[in-house]
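[1] Kindly return the folded structure for what I paste below:
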Amino acid sequence: MASVSSSVQKKFQPVQVPNPNKESVFSEYSKLLDKEINGWLLEKIIKHSNKTCVFKCSKKEYDEGNETFRFFKRYCAMKMIRKGTYDSDTSFENECLILKHIGSCYKKSVYKMYLPQLFDFKKTITYNYLFMSLYGSNLEDIMRRSSEKRLEFKSWLLTIESIFTGLKALHHINIIHLNLSPKNIVVDFEELGRQNKRVVARIIDFGLAMKVNFDVYKKDIKLDIESSACGTYEGNQIGNFYYRSLYLHRGFSPHYRDDIFSYLYIIMKLYSGLPWSEKDDEIKVREKKMTVTSDELKSYLPKYMGEIVDYILKHDYFLTGDYDYILQYLKHFIQLTGINWNDKCDWEVKTNLLKCW
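    Alright, predicted model coming up:
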């Protein structure tokens, strides 16, 4: 990663970071607008809280291949995180390492479009800063703002295909996300529009992700989901328990299958809901996951998706072919419904779904 120039450091040093104890936090964050940090100009506040703030940033870059327009504007999102509120420095540094690994593996790959890029990062005494791909609202916020509290069918189908493609890309470079939820899946930033018509949604937030030393071909990690046995993995409380796999609830070591089960729960939630309620505590959610039948899970999805539910439930591990099978199944479903990738999604038509506050 390129080192920060002395001129940029001088620009950065005088910037006063917001005090989350002040009455008007937004006003304090606003003082950073039109200033530069690490060469990025802070243009707009996308989202904020007392502990974090996300800015839309830009910088001018020189394009040697374009003789007409030598300079172009490059955008990013700067996530500003107060230390001690992001699982300390550990999650921040872990996310940086994971994003750097993604970037090195998919620098020239088509999968680059499905995953965020890390442009830069900076640590100070009070705040950590991540400069990464600029995206828009997450699916949880979009559903919350929707009168139906779910995605329309067309948007749902295009979205779940994009999510699974991104998940396949992660797993094939030995990364398990471990915190998949609608809150950690985002669409393109509203002012820039869809950057690629085939990419509707992307997975973000890799603070809990793991890079493992076994790949998707490994066959010797099997477990009967009905077994009463429990594992001893000390990190079994990781991730959002609402979407956590039953394997992690029982304390087994993380595996690719955990993300696959989270994916299943997410696509059900986006379509109609889940057998457990958001009002249920972790114990209640775990009990329902242990007793729910495949037919009940299928009832929360279109009938055509029943085969996918069975396929996931019957495979304790995933091989390369499993991902391709599910992706081809989803693509065929899109073709059967006559949906086109040029069709607009909910949030591209109803712009109120994209408001950040």
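[2] drop to CA atoms for contacts and neighbour counts, all remaining ones
    Will do.
[3] And whatever helix or strand H332 lives in, what does it pack against?
    According to DSSP states H and E, H332 maps onto helix 320-337. On a contact count with 3 or more CA pairs under 8 Å, 6 or more residues apart in numbering; DSSP states H and E, helix 320-337 meets helix 153-171.
[4] Next secondary structure after the helix it packs on?
    strand 175-176.
[5] what's downstream of that next one, the next helix or strand?
    That would be, after strand 175-176 and using DSSP H and E, strand 185-188.
[6] Identify each buried residue in the helix holding H332, please.
    322-323, 326-327, 329-330, 333-334 (16 or more other CA atoms under 10 Å).
[7] What of stretch 122-140?
    127-140.
[8] Keep only those of those that are in helices.
    139-140 (DSSP state H).
[9] Just send the buried residues of stretch 122-140 back as a markdown table, with distance to K288 too.
    Shown next, in a markdown table, are the buried residues of stretch 122-140 (distance: CA to CA, whole Å):
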| residue | distance to K288 |
| --- | --- |
| Y127 | 40 |
| N128 | 39 |
| Y129 | 39 |
| L130 | 38 |
| F131 | 40 |
| M132 | 38 |
| S133 | 37 |
| L134 | 37 |
| Y135 | 34 |
| G136 | 33 |
| S137 | 30 |
| N138 | 26 |
| L139 | 24 |
| E140 | 22 |
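[10] now the other sequence, so there's something to compare against:
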Amino acid sequence: MATVRRRRIANPDTLSGVLKSRTHHFNPEEIVRHFASVTEERVDSLAEALTAYISVNLPAAFERRDGLADYRTNPYVLMTSASVMRLDDPQAFGTFLFNSKLYMALETSFGKQIEAAFVSQYPIGSQNKWIEAPEKRAEFTALEGLSRERKAQQRLNSVWREIDKSVVVGDRRYLTSIKSGPNTINDTQVQGMTRAIIDNYRAWVEQTRATYPEVTGIDVVLGLTYGTDRTTNNKENQILVKLLENGFVEEDRERCPGVLIDSETGTVRVYRCIGMDFWAFIGQPNNRQAASFVFLEVLLALSKALGRGVENADIETRINLKLQQLALALSRLLFPRQSLPAWVRDDFSESQLFWFATAVTAFFDEGI
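    Coordinates of the predicted model:
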């Protein structure tokens, strides 16, 4: 695991500066100590929940792409990457293009489902587990039967849209919005999440009291599934800074840096958890220090599930077939040299024309 330390920072008096000062140093001895808390039963349970899902849905991440039109990507970045990496033949270029699209697919919708499968197994020792908020489910149920356009319009009024998972532990309810990694939050999402908290935190409290009468307060947590305090793009901290100007104050910077409370009642806490701290929060939200090993359980379970799922679905063979199909399609792209203007024939190499031809596909739907 990592030993957490504070480092010297340029702006030590700002909230972002304080939060960025935390550093995580890899310590093999701490990893070994954490293994004492990891249980085989939990790892097996997590792996079992994931294996069947991976067998069905991992192939879906690439098999729905039939032709070059389904591999469309930024043509300018595509040509630059291809030239730098010397990808000047269809087989190498096809492998690069396939891997790029597969990675992006896994980091978005597929990755989101993996996270959901993990969090539903926790918290440790709690009868209640992480679930989609019942109030959010009710909002979506109310939209059944509406057209796609009408649903999109109604979702603008959603109170629970930004909340991914919820759990009650003791007398507090924990709500979390899960982001895949340290650089996935953009300025639009900062604005969206900030407005969601400012506009809806009172409704979250009110509806929580109706759903869970025993709850006396809520924690709203922005969770990043990997990374460290230093490696984020700082967008999660910007959300906290903006909240300080809109009804929230720091609870205690020395004792719990980065934790805000609403100035109106003091019952709503807002903070962010990153990487290991996020998984500790998932494992035991009311006592994160006691669950600092949970990220190891998650990684072990994913490794185990991938081994089973990839083998069961014969994914390697299916990927190789897709690569062959993509390489064949790319090999047919080249323009006959005699059909090109003389200055193009003279100035452009075969590799340059190949990169050009692949980039052209980004502008067409059919015939490629």
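[11] Superpose the two chains and report the TM-score.
    Overlay of the two chains. TM-score (TM-score structural alignment, normalised by the length of structure 1): 0.25; 141 aligned residues with a CA RMSD of 6.5 Å.
[12] ok, so of the buried residues of helix 320-337 of structure 1, who is nearest Q9 of structure 1?
    Y323 (45.2 Å; CA to CA).
[13] can you pull the contacts of the closest one?
    By CA atoms under 8 Å, 6 or more residues apart in numbering, the residues touching Y323 of structure 1 are K168.
[14] For it, give its distance to R257 of structure 1.
    Counting by CA to CA, to the nearest Å, the gap from Y323 of structure 1 to R257 of structure 1 is 11 Å.
[15] Also L41 of structure 1?
    The value you get for L41 of structure 1 to R257 of structure 1, if CA to CA is used, is 41 Å.
[16] Does L157 of structure 1 touch L336 like I think?
    No. Contact between L157 of structure 1 and L336 fails when scored by CA atoms under 8 Å: they sit 11.5 Å apart.
[17] Let me know the helix or strand that S58 of structure 1 is in.
    Assigned by DSSP H and E, S58 of structure 1 falls within strand 52-62.
[18] Can you mark which positions in the helix or strand just after that strand are buried?
    Using DSSP H and E, the helix or strand that follows strand 52-62 of structure 1 in sequence is strand 71-82. Within strand 71-82 of structure 1, the residues that count as buried by 16+ other CA under 10 Å are 75-82.
[19] nearest to I46 of structure 1, of these?
    A77 (8.6 Å).
[20] got a list of what that closest one touches?
    A77 of structure 1 makes contact with 54-57, 130-135, according to CA under 8 Å, 6+ apart.
[21] hmm, which two among those are most spread apart?
    Greatest spatial distance in the contacts of A77 of structure 1: L130 and Y135, 13.5 Å, computed using CA to CA.
[22] Count the neighbours of K11 of structure 1 for me.
    Using other CA atoms under 10 Å, K11 of structure 1 has 14 other residues around it.
[23] Distance of it relative to L41 of structure 1?
    K11 of structure 1 is 11 Å from L41 of structure 1, by CA to CA.
[24] just S155 of structure 1 next, same as before
    33 Å.
[25] again with F261 of structure 1
    F261 of structure 1 is 40 Å from L41 of structure 1, by CA to CA.
[26] Same check on S91 of structure 1?
    From S91 of structure 1 to L41 of structure 1 the distance is 26 Å (CA to CA).
[27] The two: which is more packed in?
    Ranked by neighbour count (other CA under 10 Å), S91 of structure 1 and L41 place L41 first, with 21 against 16.
[28] what angle separates the helix or strand harbouring the more buried one from strand 52-62?
    Assigned by DSSP H and E, L41 of structure 1 belongs to strand 40-48. Orientation of strand 40-48 of structure 1 against strand 52-62 (axes from the mean of the first three to the mean of the last three CA atoms, to 10 degrees) gives an angle of 150 degrees.
[29] name the helices or strands packed onto strand 40-48 of structure 1?
    In terms of contacts (3+ CA pairs under 8 Å, 6+ apart), strand 40-48 of structure 1 is packed against helix 25-30, strand 52-62.
[30] Out of these, which one sits most buried?
    strand 52-62 (a mean of 19; mean count of other CA atoms under 10 Å).
[31] Name the SS class of the closest residue to W355 of structure 2 other than its chain neighbours, please.
    Spatial nearest neighbour of W355 of structure 2, excluding adjacent residues (CA to CA, 6 or more residues apart in numbering): M79 at 5.6 Å. Here M79 of structure 2 is recorded as helix under DSSP: H, G, I helix; E, B strand; the rest coil.
[32] show me the contacts for M79 of structure 2.
    Contacts of M79 of structure 2 by CA under 8 Å, 6+ apart are 355-356, 359.
[33] Looking at those residues, state which has the most neighbours.
    Ranked by neighbour count (other CA under 10 Å), the contacts of M79 of structure 2 have W355 at the top, with 25 neighbours.
[34] Quick check: it touching A82?
    Yes. Look at W355 of structure 2 against A82 with CA under 8 Å: they come within range, at 6.9 Å.
[35] Run a quick neighbour tally on the nearest residue to V221 of structure 2 once chain neighbours are set aside.
    Leaving out its chain neighbours, the residue that sits closest to V221 of structure 2 by CA to CA, 6+ apart is T176, at 4.6 Å. Counted by other CA under 10 Å, the residues lying close to T176 of structure 2 total 26.
[36] From S166 of structure 2, how far out is T176 of structure 2?
    6 Å.
[37] Could you name every residue contacting both of the two?
    Joint contacts of T176 of structure 2 and S166 (CA under 8 Å, 6+ apart) do not exist.
[38] Could I get the full set of helices for the stretch 101-250 of structure 2?
    For the stretch 101-250 of structure 2, the helices defined by DSSP state H, counting those that start in this stretch occupy 111-119, 134-141, 148-155, 187-211, 235-243.
[39] could I get those as JSON lines with mean neighbour count and distance to F295 of structure 2?
    Output for those, formatted as JSON lines (neighbours: other CA atoms under 10 Å; distance: least, CA to CA, whole Å):
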{"stretch": "helix 111-119", "mean neighbour count": "17", "distance to F295 of structure 2": "10"}
{"stretch": "helix 134-141", "mean neighbour count": "14", "distance to F295 of structure 2": "27"}
{"stretch": "helix 148-155", "mean neighbour count": "12", "distance to F295 of structure 2": "33"}
{"stretch": "helix 187-211", "mean neighbour count": "16", "distance to F295 of structure 2": "25"}
{"stretch": "helix 235-243", "mean neighbour count": "21", "distance to F295 of structure 2": "20"}
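[40] Go through those and name the closest to V344 of structure 2.
    The closest of the helices of the stretch 101-250 of structure 2 to V344 of structure 2 is helix 187-211. By CA to CA, the value is 41.8 Å.
[41] Next, the angle from the closest one to helix 235-243.
    Put simply, helix 187-211 of structure 2 runs at 70 degrees to helix 235-243, going by the same axes, to 10 degrees.
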